[in-house]
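>>> Sharing a model that was predicted from the sequence below.
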Amino acid sequence: MKNLETFNLSVPPSVLDDLKDRLKNTRWPGEAEGSGWNFGTSETYLKELVDYWINKYDWRKQEAELNKYPQYTTDVNGMKIHFQYIKGKGKDSKPLLLTHGWPDSYYRFHKIIPLLTEGNQSFDLIIPSIPGFGFSEKNAVHNEAVADLWKVLMTENLGYHKFYAAGGDVGMSVTKALASKYPEVVAGVHFTDVGYPMGQEDPNTMTEAEKQFAQFVQQWWYSEGAYAMVQSTKPQSLAYGLNDSPAALAAWILSFGNAGASPEILEKAFGGRDELLTNIMIYWVTQTIGTSARMYKMDAMAQWSGAEPLQKSNVPAGVAVFPREAQFPKEWAERFVNVVSFRQMKEGGHFAALEVPDVFAEELRDFFYSIA
């Protein structure tokens, strides 16, 4: 290992005092009577959440929880990368790189850390913050560039010759790029999604199940995809308001988290009300909502550049489809990755590691220990 500096999270009291003042001084826009979540995040619910945030949520308790596990920063190709690094207690622990998405953070995997580092089938867990997110450098880059950084982090900074990788959402794109570009060092990968039809596919090559999936995705983008369009085109315009108002930041994240759902389901998606707020707090205290949104623009620019798409990798891939995730068929996954395990899960959603940590941890352990 080289160039590692111990990191301890300690937010200045002035930041927390300022946060409470901003929350108390929120200018509420009002909402259409009876609109619920149909126009975006419910103001009725958000007011309840903000009241809880001001009067009951304990950041110092959550901060201590985050500091339970070793964290570091290191220089990777001239960029500061923050990551958790927890050694497994088994005799031959497997190195496992876990990559989060948007609008979550490295906190996405917090609950599975003790589940995957105990016992004989354990893992050395490496859980970084993507550049532009959390405590890594505030510099947005596209997903292939993140994969390049992760390869260096794992092989040069941490000294692993081979490692495993898993991710969903943005983390899926990064993990897929890792497997495609660096199959000599990536021993296996796991996904909870593998990408979505974008309307450019040849329908003559698609199965009926894939066509149904494409139709669902098209409808979803029209009803729920505004966040991606804005962040892929005008992330800077969005950043001013979200970086200035914690209520606005929460509203934007929650509208993606599970728009149209009841508060109970919404909070369950993030693992609970405190977990939901802790994830939002990581964006707030680091002021990274702007750079995290900017990653969508960087990915879009990379696609528009005309670069050759990544080739399908032969690295063994496990795929788990959770019931409150977009339900893609196996043949769709096989277009992009070398599927050796495809499982339909019985519970959980987009943030399964927070929502159903036992189920998610068992899935990762079963897959990675089945391939080597």
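Good, I have the coordinates.

>>> Only C-alpha atoms from now on, for both contacts and neighbour counts.
OK.

>>> any idea which element residue 61 lies in?
For residue 61, the element it lies in under DSSP states H and E is helix 59-66.

>>> next up, a second structure to put side by side with the first:
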Amino acid sequence: MMEFTPFSVKVSDEVLTDLDRRLASTRWPDAIPGTGWTYGTDLGYLQELIAYWKDQFDWRSFEVRFNKFPQFTTMIDGQRMHFIHVKSPVPDAKPLLLLHGWPSSPLEFLKVIGPLSNPAAHGGRDEDAFDLVIPSLPGFAFSGPTNDAGWHPGRIADAFAELMTGLGYDYFFAHGGDFGSVLAGQLALRHPDRVSGLHVTFLVTGGLRPEDGDPTPEEAQLADDQAVYNMVETGYLALQASKPQTIAYSLVDSPVGLAAWIVEKLNTWTDNGGDLETVLSKDEILANIMTYWVTATGGSSGRLYFETAVAGMMGPSAKRVEAPVAVAIFPHELYRATRRVAEHHYNVVRWTPQAKGGHFPALEQPEFLATDIRDSLRAMSGVPAVDGSAG
């Protein structure tokens, strides 16, 4: 029987004191005046963020907020797994696995926990309530670092299926963005008898097939946009998929290096109109960065790209996901496709364009995301009855 140990975040004073010392002794690089984010992370913005981190950010307050949610750890396949487990006050609520990606952690979902677990208290309906299981991916934050090789999406999906079994859930839904979407797909492929349906915001698809004929104007524009993105925005992916240990030294030893690596992605991948803090506050940005710093997982999290590449799982799966799949289309998502392309790879039953939002919709547009998850999973018909839970 799987054992669950209650967990709460409590970083030692020594770690925080050491962080202050490192922030105070930063040696800054030069930057060409007026280049902004063109060459990478903007120097002026990063200096402003680091000053706030050192003098104003209150990690202890965040610990209090995070620890309001029930958290546990367990061992699966030799790896410690951390997860939040919020049981709905509604009897017979449906189990829902929420899966984050890189560079993120379970805190990405804090804003949607209430609306999904207790929708009636947030303008929704009791019948849309979910029991929520929100794990840290192996190698990320409080599930890290990993201590052996081979933690690719298939192995992680198997571990999460085992976690859901241990919690007493025979069937469950899954939501994911970024790598969370990849993991959701692997769960449906490897455990089709367990997954009642998927909700994703990120698609891994190929191009058109010969039988599709010519691309539509929308598809042609998406292909052009993707070519530009691949040329200028995927250096991080190439490095983490080939030599993750090289960047790990900087990410684990330098808080400013870690912040620069992550905040550049937050700036590029969010729908922010040129101002990151219109969608994410400094506190939200730094809380996310801190989950990597205090656990020394900036390096091990990047290994997920390497393991995925080595396993031959970086592109779309050779098998189609036959579980019902609902897709929320946020306009600033990294990889976009049309429904007819997506349907080659997924059994798409719902396709819902959103008014605004990017790669982290649970942080950027939590109301849009929670509403679409509830509407989508309610609309999925013919799913098995779901059991209650333990844990």
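Perfect, I can see it now. Keep in mind it's a predicted model, so treat the numbers as computed, not measured.

>>> Now the helix holding residue 61 of structure 1 on structure 2. Mean distance?
In this overlay with structure 2, the average offset of helix 59-66 of structure 1 from its partner residues is 0.5 Å by mean Cα distance after the TM-score superposition for structure 1.

>>> Next, report how far that helix is displaced from the centre of its chain.
Remark: helix 59-66 of structure 1 is offset 20 Å from the chain centroid, using Cα atoms, centre = their mean, to the nearest Å.

>>> List the residues that contact residue 170 of structure 1.
When contacts are counted by Cα atoms under 8 Å, 6 or more residues apart in numbering, residue 170 of structure 1 touches 99-102, 143.

>>> on that earlier part again, in structure 2, what stretch matches the helix holding residue 61 of structure 1?
Here helix 59-66 of structure 1 aligns to structure 2 at residues 59-66, judged by TM-score structural alignment.

>>> related to what we said a few turns ago, which ones among the contacts of residue 170 of structure 1 lie within strands?
Members of the contacts of residue 170 of structure 1 lying in strands (criterion: DSSP state E): residue 99.

>>> Just the buried residues of the contacts of residue 170 of structure 1.
With burial judged by 16 or more other Cα atoms under 10 Å, the buried subset of the contacts of residue 170 of structure 1 is 99-102, 143.

>>> okay, now the equivalent of residue 229 of structure 1 over in structure 2: neighbour count?
In structure 2, the residue paired with residue 229 of structure 1 according to TM-score structural alignment is residue 238. Around residue 238 of structure 2 there are 13 other residues, counting by other Cα atoms under 10 Å.

>>> Would you map the helices across the stretch 251-372 of structure 1?
With DSSP state H, counting those that start in this stretch, the ranges of helices along the stretch 251-372 of structure 1 come out as 263-269, 273-286, 289-304, 330-334, 352-355, 357-368.

>>> Now the match of residue 229 of structure 1: which helix or strand?
Counting by DSSP H and E, the element that carries residue 238 of structure 2 is helix 235-242.

>>> Run through the neighbouring helices and strands of that helix.
Counting contacts by 3 or more Cα pairs under 8 Å, 6 or more residues apart in numbering; DSSP states H and E, helix 235-242 of structure 2 packs against helix 298-310.

>>> I am finished for the moment; much appreciated.
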